[in-house]
Structures are given as C-alpha cells and as structure tokens.
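Novice: Sequence plus the predicted model coming up.
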Amino acid sequence: MSRIKYLLISLLVGFALQIQQVAYAQKVKITESFSNQSLDQILSTLSGKYNLKFAYDPVALNQISFTGQFRNDSPDKVLKQLLKDSGFEFIALNNVYVIKRAEKPIVEEKNKPIQGIVRDRISGEALPYASIRVVDNDLGATTNTDGFFTIPDVKSDSVSIEVRYLGFEPLQMRVARVQYNSKPIVVELDPKKFILADVEVVRNITSMLATGDRPGEMVFDTKKVGDIPGISGIDILAPLQLLPGVDGNTESLSGLMVRHSPADKNLISYDGFTIYHINHLFGAFSSLNSKAIKDVRLYRGGFDSRWGGRASSVIEITGKTGNENSVSVDAGTDQLAGDFTFEGPLGKHASFIVSARRSYTDFYRSPQFLNLFESAASDLMLSKQNFTAFGSDPDAPSYLFYDANAKVSVKPSNNDILSVSGYVGRDRLNFLQMVSSPFINENALWGNSGAGARWAKQWNSWLYQNFTIGISEFTSNYQHYDSTLKRRGMQPVYDTIVRNYATETGLNDISVNLNAQVTLSNQIILELGYQSNLVNSKSSENYYHAVNSLPVADTLRQNDFNSRVNTGWLQFNFKTNGLKSLVIGGRVSQHNLTDQYYVEPRVQMVISPTSKLDLKFAAGLYNQFINRIYLTGNGVRYLWVASDEKTFPVVKSKHFVTGLNYTSNGLTVDIEGYAKQTEGLSYVQTVIRRTSTNRFVEQSKIFYVDSRSFGVDVLVRKTWQNAEGWVSYSLSKAFNQSSTLNGGDEYYALDDHLHELKLVGLYKWRKWRVVGTWIFGTPKPWDELLLTPNLTLSPDYEKNSSRLEPYHRLDAGLSYLAKVSVSGELEVGVKVFNLYNRDNMLARPYTLTDTPVSDYLQGKSIIEYHDIYGYSITPTFFFNIKF
C-alpha cells in the first residue's frame, strides 16, 4: 500500500511540475524580428534569450530561412509560424519542444534539389567547372562559369557530396535539401599545399594538368603556369604547347597550331570577347598574364554547340574576379619586363583586380632581348654591332610592349553576378639603320584590346542564365623600307635594290551572347542560346620590290567588309548509369555576306564502364566566316578577311574524335584518335615568272586549299607527393590539296610531321623546385623549287617534297620559394630556354634574289631561301613577391 502511495505522489508531483513548466512557457512572450535567418540560428536565439529548450536536426533546419517579426507572442504561436509550410512540426515532451518532420507529408512536398556555389576559401573566387558527386549513387553535377551547381531530385533529407577542382584539396561534406527560396550552399575548397617538417606551407604541389570531362578538353592550373620553363614566367598559353595535339615545334604563339590547323582557326574567348592577337615580341610569348586569369581550358576539337565561329579549337579563358576577402599585391620582374597585380574587396558585395606589365626594352637592351629580337625579327637584317645596354645607339632597335587586365565584379545577391572586364596588349617598334647598307627604316604598332560586360543569374534550382556583351579591337600598322647597294659580280657596277612593305589593319568585333541552362532532371539538361556577331574590318597590303627602279614585285591588296552572323543553338545533355554524358545539339547561323544559312550538327558521348575508365566520342561540323591570310615575313604581317563565297570562301571543317581516359591512384592515361577535313583555306603563295622582255617578276597570289589531317594523341601523366610528370606523344599526318597547285595532286602540309614527343618533369624538395621539358619532332616539309633551264617548273617538282632537320630542344628551370609573412611569398629563380643551344630551322621560305636578271645571266639561281631559325639559348632570371 505504501508503494502505491509513493507512485501516486510521484505522478502528482511530476504532473504538477509539468503543468508549472507549461504555465511558465505560456507566460513567456516573444518579441523578435528576423531577416532571412536560418531556423537553426533563430531557435538558438530563442533558447538563449527566453530559456526555452529545443531538440532538432541543425543540418536540416540550417537550410530553411525565415523573414518576419513577432510581438508579445507565445512560443507555440511563434513555432507554428516558423514551421509553416516547412514540412516540420513540433510537440512538447518533458519541457522540451521537439521539432520533427511532419508525419503526414505536405501535398506540395516533392524531391528537392541541392543547390550551391563552389569557391576558393582563401580568395572567395568562384570556381568554374568544379566536379560535384553525390557519394554512394550516380548523381552529380559540374559548376558553370560562375561556380553555381544544382543537383535536382534529391530524395534524402541530407546527403554527402564530394567536390573536386584542379589545384585544390578535394572535399566531402554533408548537405541537406533546400527550399526553393533559400540561399545556395557555399562550398569552400582549400588550395593544395605542401607541408614541410617545420609546418611551413610552401606551395601547391601536384596536379598542374588535368583532362576535362569532354572529348578533347585539357585544363591547366593557372597558379602553376610559372612552373613551366619558358621565356616568360607568366605566359598563360605557353604550357599549351606541351599538350598532345598542339604543335610544340613552332616556338611562336602566333603560330599556335592545334591538330594541324592554322592558328587563326582557334577561338580565343576571354570573358565574353574575342582576342585576335595574343603575343608579344613577334610571337616569343603571349600577351595574356596568368596572374589575372582564373581558368584556361583548351578544346582541341569536336567541341559542343556552345562554341562557334572557328573551325579548329577553342581556348576558353576566364578572368579572376579579385580577392573577395582581403587585399593582395603581387609583383615580379625579369630581364624583359616588370608586372604588378593588385586585387581586393570593394565593400561586402564587390571585388576588383588590376594587373599590368610593361617592358624595359625601350631603355634597357638586355642580352636576352637582343637575342630574342634578332631571331624573331630576322627579316630586319640587324647589323652585328654590339649595342650598349643603356646607351642611345642610333642604330639600336627601339621596342616596347605592355599589357593590362582589369575586372570589377558585383554580387547584389547570392544568385547574381555582374562583372565588367577589360584587356589591352600593345607592341611598338622603331628601327632605323643608316650607317651602312642595307639602309633600313621600320615602324610598327600592333595589338589587341577588348572589354566585356556580363550578367549571370541562377534564377532558381533549374534555370541559369548568362548574358554577355563583348567588344574587341585589333589594329596593326606596319611599314618597312630597305635599300641596298649590291655589286654585280666582279664588275665595278652596283645595283640599287629597294623594298617597301606596308600593311594597315583595323578590325572591330562586337558580340552579344544570351545563354541559358535548364536542368530538367538528374538525367537531362537543356542548354540553348542566341549569339550575334558583327565584325568590321579595313585592311591594305602594299609590297614593292625594284632593282634599279625596275619593278620585280608590285602587289596591292585592299579589303573592306562588314560581316554579321546571327546564330541560334540548342543542345540536350543526357546521363544515366554508365552513360556519363550524351550531348546532342547543333547551331544554325545566318551570314549576311553570303546570304545563306549554315547548319552545324554536333554530338559528344562519354561512356563510363567503370569509375576509372571513360570511353569518348565526338563529331561535328564547324564553319568560320572571319579568317586570317598569312603573308611573307614575321608574325605581324597578316590580314583578316571575311568570307563572301566570291573572293574568299567560307571555311568548313568536319571533326571526328574517339578515345579513352583511364585514371587511378595519380595515374592518367588519355588517348584520342581524330580525323579532320577542312575546305576553303586561303594561303598566299609566291609565284615567279619570266616576262616577254626577259625580266623576272615575283607575284604574290592567293590560293584556296583543302586539307585533311588524322592522328593519335596520347597523354600519360603521373603525380606523386612532391613530383609530377607527363609524356605527350602525337602520331599524325597532314595533307593539302588544290586544283591550282602541284598539278591538282595532294601534297604534304608545311606543318606535317609524323612524330612529336614531349617530356615534362617537376620535382620539389623543401623550398626548391626543379623542372625540365624536352621536345622532339620529326622533320617538317619545305618547298624546294626545281626549275628547268628556261626557268619553268621541272616535271620532277613536287610541292613541299623536301624535309628540314629534326626539331628538339631542352628547357629547364630552378627556383627557390620562401615565406615572408603569414600570407606572403618570395620567389627567385632562373629558367633556360633551349639549354643545349640547338639550332632548329623552322622554315625555308623563298623569294627572288635581289638581282634576278644578272644572276640568271651569270648562271646563278634566281631563287633565294630565307632560313628561319628558332631561338638560341635564352636564360631568364626572375623575381616575384606576393603579400
């Protein structure tokens, strides 16, 4: 009996206490105001200020936000309002408000997405094309240009995702499904670091290079461009020549050839505008500064419907938006130029970056500069006198270059990005040699400038939009005059040879792009867009060559055009188990000069039999309406022309790509076979003929050529804890054919070479870094003319039938990196281009001799070959500081 009494008393006391607690809770009156705060934060505030107890899942409630206010409201009323339409409910148990999912599902409750943005934890920069994978299933996504991603139709309340990006530590994290009006999840990645025994962070260590998710795609870590030995340590495009399928034997980025297509067939897109000229010092290195660039991707062929206007490849460059967390300064110098980069936040919602480089070459002529200049501008026939470094030698070349990048980005909301970016790169040359024959006067000013404005918005979990307006301007004014007195054999007679060459080009490009991405489900993404491109150009070329006032060559070309192309494009991206991606789409373009429509179907497919192996395929049609005509001489001498199907044809190309990619434990094997057919290429060919008055004249004619190339590109890459290396190998053939050349028979293209091998190795030990690259290429063709005694082409002549010597060179670098503050770094080092000083002959173009008539009468050849050699050994000492 006493035991029953005890139980009854206990129950009564407990009930009384509970009534008392409930009574206390009901007496509590809450007065608060909340603005877009998560429920997790709100409940934490209520618990601390009003002594209320809650039990809930913080991960789930952290993704639900609330905006509103309460005035003298009870806890029950507040909780009902907070949890309205959230799919959660509350009950009071033992003085604790337990918040749980509603037992009866809300009618509107469906599978909800995971929506977020991937950023650099240090700078706050959004990371484009990062890979996101849901652990333990086949769901996944890739961030867009602005770092946004969406994984729709997620059934679980929360899942684990894995995020990867080149040059950053991979991250696994638990995330919850989101409400449609909530903020995107922010995923922050840490840059990869190498930790020494004394716990000092030295530098990013591995993964300089990666293969992309699409056929033909290659990606470089822009922070590691300086690791590659070259003439310039901040050259963003030089590392591309170490990739399979990119010709590494040209030593000139003005001749960056991808899978045997001319350089102008590459689209170089920088923040929405097109760059037409990319190099300094006649092609010695590029004018694009890696310190201002966040991401660079090369699509070597078979690219999808997002891209158009070029027939070979795409180089997509995304500029940095600037450090969003703190101010950063980066400065560097070498024997040619100095550079400076300044970036930081502008308030809470904006950031900026300014980067500039200028050469010293107009007042300091280093041995490196004179070596490069004489090789790059060999047609100037520099005298062999020794110029002083700082002197005012009247015959020394006056040359300078500069480039600058700037960008301002504004984020008015978590889902909006507004940015304005600009770029300018210029070269200027003045050369006057009047002390001895030949007397030379050359003046040139050339370069590219551009600006882009873009607005990107993630409207909701399924719609992303990107609107871009780009403006680009290319100018080139080149004038060369030389006069030579040449003795006629042993006779006391001198001939006066005069050459006068001038080109003027002004090109303006305006482009408007509106693109959208619609995520229909986990399996289907729809991409579509509209593009309008207006190009206006005026150019002229004048070449005059005379002997004793008698013309040997007299060519005048003028072009004036307004080209307008309007394009609509559409593509579907499908993926299922085992099918990583199937992209089917196309472009439809209308060109005003031809008044025709052009249809370009495209397809890409990547199949993944296992998590380590991808099988890939791509095919498509590609049209190009603005093309470059290469002229004789250095890299400044070319003209841009528009296709009208009268004077110049539309360039049309067909791409077929197939291959595989295998990745496991730091090893990557990528193999791609390709076949490419291109028609409508325009080339300038020198024609020599004999007149009825027994004179010889040189004519520069334009010929229309079709080409075909095929080959296999192989990349084998391996990374270790403190080293990285890869082998690039290409086996390929390239042929040209024209009804008016070589009797109509097919002949070898000038860039044909059967084998090309590139070896790259990088090793880091403590604060030291050693890097080496070796390039080998089998001989390329050159056009050896075979003439009969009456100076007509011999029946034995075959165009481009002779071969140069094999090409090979070794580049090496050594550098030391030290910490100077918590976030500051100091780096010094030396890089050597062509370490064993190999004399590589790159080409053998020909012209008439200065005195063809007298040479003919003396039984000499009237043909003169101008051998073009690569750069000799070129050491570069550099210094860089960042804080």
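Specialist: Okay, I see it.
Novice: From now on I want contacts and neighbour counts done on CA atoms only, so please keep to that.
Specialist: Noted.
Novice: Please, where are all the helices along the stretch 1-150 of the chain?
Specialist: Secondary structure of the stretch 1-150 of the chain (DSSP state H, counting those that start in this stretch): helices located at 2-27, 39-50, 58-61, 75-82.
Novice: I'd like these as TSV, with mean neighbour count and distance to residue 878 appended.
Specialist: As requested, these are arranged in TSV below (neighbours: other Cα atoms under 10 Å; distance: least, Cα to Cα, whole Å):
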stretch	mean neighbour count	distance to residue 878
helix 2-27	12	71
helix 39-50	15	51
helix 58-61	17	49
helix 75-82	16	60
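Novice: Presented hereafter is structure B, for comparison with structure A:
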Amino acid sequence: MLKTKYLFIVFLCFSIFSFGLQSQEKLSILALIKQLETQFDVKFSYTENDVKNVFINKPLVTDTIEEIISSLNASTLLNFKFLDDRYITVSTLNKRIKICGTVTSKLNNKPLLGASVYVKNTSKGVITNIDGVFNFSNITVDETIIISFIGYKTASFSAKELMLIDGHCKTIVLEEDIEELNQVLISKFLITGLQKRTDGSTVLNTKKFGTLPGLTEPDILQSIQAFPGIESVNESVANINVRGGTNDENLMIWDGIKMYHSGHFFGLISAYNPHLTNKVVVIKNGTSSEFSDGVSSTINMSTKDVIGNDFSGGFGANLIHADAYFEIPISKKLALHVSGRRSFTDVFNSPTYDNYFERSFQDSELTTNSDNITDGNRSSDFFFYDYTAKLLFDITDKHKFRANVIGINNNLDYTESYQNSDGITESKTSNLKQENLGLGGRWDAVWNTKLTTRLSAFYSKYNVDATNYRIETDQRLTQANEVLETGVKLNTYYKINNVFKLLSGYQFSEIGILYETTVSAPSYDRVKKDVLLNHALFSEIEYRNNTTYLRLGVRGNYFQKFNKLILEPRLNLRQKLSRHFAIKLQGEFKNQSANQKIDFQDDFLGVENRRWILANEKEIKISESKQASFGFEFNQNNWLLDVEGFYKLVDGITASNQGFYNNFQYVNAEGRYNSRGVEFLLNKTADTYSTWLSYTYSINDYEFASITPSVFPNNVDIRHSVSLAFNYNVLESLEASIGGIWRSGQPFTKPIDGNETVQDGNNTRINYDAPNNENIDDFMRLDASIAYDFKFSETVLGVFRVGVLNILDRENTINRYYEVNPEDTSKAIQINNKSLGLTPNISFRLNF
C-alpha cells in the first residue's frame, strides 16, 4: 500500500511537470493568431513583418481571449488593442530595450575581441570585449544593429532579435570574408575608426571615423597625417612626406586602380570622397609582395563591398563644397553605389575659400600684379568636382564581380584685361585643368575551402593641361602632361592549414607618359613620349599563431624595354614576448619607374609645377629603395606605447624632382637620400575619450656625386615633429577634439652675405651659400573640432561639425626662397610662403 502511494505521488509530480512543460511550450505569434481567430471567432489586423520571428509561451487553453490579449501585451513588444468585441489590431511599440550578444568566429568558434557593434544611422556603437561580448541599453525595438569585424562578413540584426531575455544573450557567428585580412591588433587606435593590424599597417574606417582636430569630415589624406612619420611640410595633401620621402613616392590605389592625383584645391583637400571610401590601409614598411611602386608608402583605398538590403545614402555640404552618395540595391545579387562632390567656389566665396585661395595661389600670377594690370582688370574662377560609381554583382555565393569608375577634376580660369594702343579693351584667358579618370574591375572566386583567386584589371588616365597668356610679352605658353596606365593582376590565395597561408600572383602593367611644352613667341615646341612595360611575379608565405606573425615574400619585376630584372625581398615579423609586450621587425626592397619633375621656369601659372616623367635608365634611373625598421609595442589597460626605429635608402632620385629653391633647381644630377630616425607613440583610449602623443626624430640627407658639396640636408629634413591631441565624447552624441602640431623648420639655402648676386653672362643670378644650411622658423599649429550627431527622424541621422585650423592664427612660414631684386640687381629679395591662417569650416550632413 505504501509503495502504491509513492508511485501515485511520483506519477502526480510527473504529470504536473509535464503539464508545466506543455504550458511553457513555445509558439509563434503567427500560429497563435490563426488559432485564436478560429477558437474565439475574432479577427486580427497586423503587418507580417511586425509579428514574424516572435515566439511566446503557449497560453493555457482555459484562458479567455481578454486574458490572453492582456498576457501578450505584457510579455511581448507588440501592442494588441480591441477595436470592438471582434476586431483586434496588432502593432509594434517604440519600447526601449536592452540588447546583448556574444560574437564568435565560424572558423574556430572562438570569441572575437574588438568587433564593431553599432546602431545603423546613428553614432552609437561599442566594441566586443575579450570574451566577444557586447551590451547595449536604451535601444528602440525598430532599430537595426550592424556587427562587423575586419576579415569577416558584416551581419545585421533587428534589435528585437538581440533583446536580452531571461538573462540570456544571443550568440552571433561571423563568417570569414573572401578577402581574409590581417588580424586586428588594436581596434581603437588614436580615435574610433582607426585600427592597427598585426602586420603593422593601419586601417582607417571612414564610416566609424571619429573627430580629428580641425577637420569637419574624415578627409582621407588629411587624417593619415595623424600617424607618426607621416606629415606634409607645406600643409598640402599633394605633398605628403612619409619618412622623409616626396609625395610622388606614395603609391595610391583606389579600388585596385592606381591613381596619379591626390588633391583638390591644388593639394588642400583630399580628392577622394570619404563617404563611399569604406576603408584606407596605410603601409610604411613590410609591404606585401603584391604591391610595388611607391618607394615610401602604400595608401590602399577601397569602397564598400557588400550588397545591402536597403536603399541608403547621405548628402551634405561645408563652406567649400557639397556632396552626395547613394547605395542602391537593385536585387539581392546586384547593387549600385554612386557618389558625387562639387565645389561652389565659382559662385560663392566663403571665408574658408578665401583662406584656401590665398594659401594655394600665393606668389602665383593670380596674386602678383604686373605693372600695367590692376586688380580690377583681373579675375579668376576655380572649381573642382569628383564622382565615383561601383557595380556590385554577386554571381553566386562563391563568385563575385565588381566594376568601378572614378573621376577627379580641377579647373582654373584666369582672365586679364587691358587697353591696347588704340584704346580698345582686350581680354586674355589662361586655363589650368587637372583630370584623373580611373576604370577598374575584378572577379573574386572561392574554389574550395583552401583556394581563392582574384583577377583584376584597371585603366588610369591623368591629364594636366595649361594655357598661359602673358600680356607683357604677348606670349602664349601651352603645357601638357598625360599619363596612361593599364594593368592586369592575378592573385591566388591558398590556405595550407590554420597557421600557414600562401599568396602567389602575376601582374602586367603598361605605362605611357606624354610631356609637352609649346611657346608662341619665340616659337618653341618640345614633345616627349615614353612607354614602359613591366611584368612581375610575386609570392609570399604567411605564418600566424597566438604569439608569432611572420610574412616572407619576394617580387620579381622585369622591365621589357631595358631587359632589366629587379628582385624585391619582403619581411614582416611580429613576436609576442608576453601578453602585453611584442617586438616587430620589417624590411622591404621596392622600385618605382615614374616620378614627378618640378619645373620652376614653366610653372603652370605658378600653381602646379609637378609633371610626371618616366625612367629611361640614362639620365633618369628607376628609383629603388631599401628600408628596415625595428621596434616594440607595449599594450595594457588601453595604454599603447609604440616605439620604432627605421632606416631608408632611396637610390635613383634626380635633382629635378626634389624641388630645389637654389642653384640646383636647373641641374641634371642623379643621386640618393637616406632617412633614419625613431618614431614614438603613446596612446590612451577609453569608452569616452582618447589622447595621444607622437614624436618623430629623423635625419634626412642627400648625396649627389656630381654636386658640390655632395652630401647636404634633404629639403624635407624635419628633425623633430610632435603631435598631441585629445578626443572626448562629452555626451553620447557630442564629440570634441583639440590638438596641436609642432615641428622643426624646413631647410633652405640663403645667399652669401655681402655678395648676394653674381653676374652670369647677360643674366644675374642668386649667389647661394652652402645648400640647405639654414632652417626656417619652427612650425606650430593648434586645431579644434566639435561634432554633434542627432536624429532628424527615425531613419535619418543628422551630423553637424565645426572645425577650426590654426585657432591661434599663428603665421607660419612653410617655405623660403630668393629672387634677384629688379630695382637693385646686387641684392636678393627674400620670399616667404605662409601657411593657412585661422581657418574655420562648418559641415552639415544627413545620412539615411
């Protein structure tokens, strides 16, 4: 009897437990609605998108319809409302919820540290911790959450899908992308949107980019100057100096297209619209063997490469230009991304424009008057524009095709009017135009889990055309410089195992350059055309585990015209010695066959005097560089200390492409320069702020065997350079940034005291002292920016930014040279080029 009693109790407990399980059975809202409509003879009105993927505990069959509706309102994010006894409406609530998740890799199921998680069309974002976990509060249910990690496919979720339920967070598994990139070492480097990778390169993500001092938008070529070892001695993105090199030594690639032009407004504004340029990879040393050219650096820009589900874009304006970009999904497999930007400087002159104009055109014919031409008889119109378009076609999950076009244009018209001997007013217009057109396409293919390929091709055309009428001499000067380059590249990526990867490939390029000058009186014509074919094979092996990163590569370049083979070994090593401390060693050989020549006597209206020329292995050699660097990193508690020493030797430079403002500017001489120094960076980041201090010490010397003295300081020998900045999120939507730059003055050559000029036949020229033996005053500038993000509507984000360059209005000299005094030819006139004065700018954007 007792045994039977126990069996009955066990059966009763089991029945109650089973009934509890049954009562907790999960049921979709859609299924429940259909069930309730049949059971209670009611009708529900709803939108399917609002109720799909919503599951609840199955209500007890004994509940009345009123009790069930009350329970649904309490347990879901939906609003059930009786219109009458029979009709019930269902809608979403604008509730604030808490979301969370754990982001892991599909490759090894390990958590991803530093994955970016942000709310679409807002500035709200976090990064995952060491366990791959993220948390968000105060999120509305209808918002979209974007989760991304470099080297992985981006994922998006509705906030409802990530809602914290019963203390449980959703696990998000990210798949590796076709283009497997280097592991991110530091996810927030200097500011949000900058990341440092294991191979030492730096990634700038423009979509998530924070606010740098003085900037009102993520100007690509301005932003990279925040890195140690990268600066512009004359404040121009058309003259970026990386470890003492000249601007033409930087390889610039936009979506696989080699570009020959970098700046609007003749160098003060980047020519690449940042709002479709998704990321920028900057490499100073240890470059992958797939890249050549650019003996000083590689700046690799790429646009967004994912087909989205929704139409999105943005438009905005500042005091110089207006722009717009759109991402247009045509189907699930086809999309079009377009952007355009144009200045309005030809119809409206803002204070920002006036400062830029004065800075760009100082000492040119536009700002220096002739004796018989007054300001009232002079006028100029300047404008620029750029555009991009990208077609994205996912043929299958494993085969993708992309096609791109980019166009960049600067145009300057300069008109002079005067009265002739008959009293008739005549006008003559000079013109300067810069254009760069690029076309590109690529096919990415995944053949199996180990082998992927990328086949790409590009066409790049760069033109500078100038017509200069000189009224004083009734002379017409016409100049042209045209670069045409086509290239094809095949990359094969083979994954040997989880730690070894192999890259091999072939590249062919053909480059032709036209160089032309014509003069009407006296009649003169000079035309030079050169073409060069280059075949290259490259290969590298990459090894990576938890403590060691090693990449060894070699590239062979064969120049068909010269029957010349140049081998380029590459090395990139990073070794962790402890959890927080690592050493790094990098080295590379590189070459460059196209450089810029600087003409002062034929100077494109005095504005743009750089023209591309091609090596001929006679008076102009192929430039070759050898570079090595060694350093260490210490990273703990969001503190980063990065110290790196470097040595760089570039052989095959010419005096004509260095921009001498002394007696060497017309000398045909071949030489070299070597730059060596130390880069120091201290960076502290937190959720609401970031601050950094960088210092670069370097020594940069020329060596020209045919010049006396043969060794002297480089024109960009900046011994000391310091950058200090502080970025702070005052509020969730308000960000402020302030920072300063100080650096040593640029070298210059002065005349000999007491004997400033010398007679040379019928000409008088400056009698120069020892070359680059003096330095202009130190350069110092303090900048600040404020950014405010706000919701214009549920789907539109507004961004308002204010930036001020040189807020102390310090007068900096950025270059100094001398001319013979026309009133007293025994004396020299000192001419100082000045930097930007106090320059404010304002921008407003709407993104959707």
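Specialist: Thanks, I have the structure now. Since we're looking at a predicted model, the values are computed, not measured.
Novice: Got a TM-score for the two of them?
Specialist: Here the superposed chains carry a TM-score of 0.73, computed using TM-score structural alignment, normalised by the length of the second structure; 686 aligned residues with a Cα RMSD of 4.1 Å.
Novice: about what we covered before: quick one: which of the helices of the stretch 1-150 of the first structure is nearest residue 346 of the first structure?
Specialist: Comparing the helices of the stretch 1-150 of the first structure by their distance to residue 346 of the first structure (Cα to Cα), the top pick is helix 39-50, with 27.8 Å.
Novice: sorry, back to before: out of the helices of the stretch 1-150 of the first structure, which is closest to residue 810 of the first structure?
Specialist: Shortest distance between residue 810 of the first structure and the helices of the stretch 1-150 of the first structure, using Cα to Cα, is found for helix 58-61: 55.0 Å.
Novice: which residues does residue 428 of the second structure contact?
Specialist: Residue 428 of the second structure makes contact with 415-417, 469, 471 under the criterion Cα atoms under 8 Å, 6 or more residues apart in numbering.
Novice: again but with residue 652 of the second structure, I slipped
Specialist: By Cα under 8 Å, 6+ apart, residue 652 of the second structure lies in contact with 620-624, 670-672.
Novice: among those residues, who's most crowded?
Specialist: Counting neighbours by other Cα atoms under 10 Å, residue 623 leads the contacts of residue 652 of the second structure with 24 neighbours.
Novice: ok, for the counterpart of that one in the first structure, nearest residue in space, not its chain neighbours?
Specialist: Correspondence of residue 623 of the second structure to the first structure, assessed by TM-score structural alignment: residue 651. Nearest non-adjacent residue to residue 651 of the first structure, counting by Cα to Cα, 6 or more residues apart in numbering: residue 680, 4.6 Å away.
Novice: What lines up with the one you found in the second structure?
Specialist: Using TM-score structural alignment, the partner of residue 680 of the first structure in the second structure is residue 652.
Novice: can you check residue 434 of the first structure too?
Specialist: Residue pairing (TM-score structural alignment): residue 434 of the first structure is matched to residue 417 of the second structure.
Novice: Over to residue 214 of the first structure?
Specialist: In the second structure, residue 214 of the first structure lands on residue 199 (TM-score structural alignment).
Novice: Next: residue 300 of the first structure.
Specialist: Correspondence of residue 300 of the first structure to the second structure, assessed by TM-score structural alignment: residue 284.
Novice: quick one, what contacts the nearest residue to its match once chain neighbours are set aside?
Specialist: Leaving aside its chain neighbours, residue 284 of the second structure sits nearest to residue 297 (4.7 Å; criterion: Cα to Cα, 6+ apart). Residue 297 of the second structure makes contact with 242, 249-251, 282-285 under the criterion Cα under 8 Å, 6+ apart.
Novice: Save the residues you listed as CSV, and put in secondary structure too.
Specialist: Listed next are the contacts of residue 297 of the second structure as CSV, based on DSSP: H, G, I helix; E, B strand; the rest coil:
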residue, secondary structure
242, strand
249, helix
250, strand
251, strand
282, strand
283, strand
284, coil
285, coil
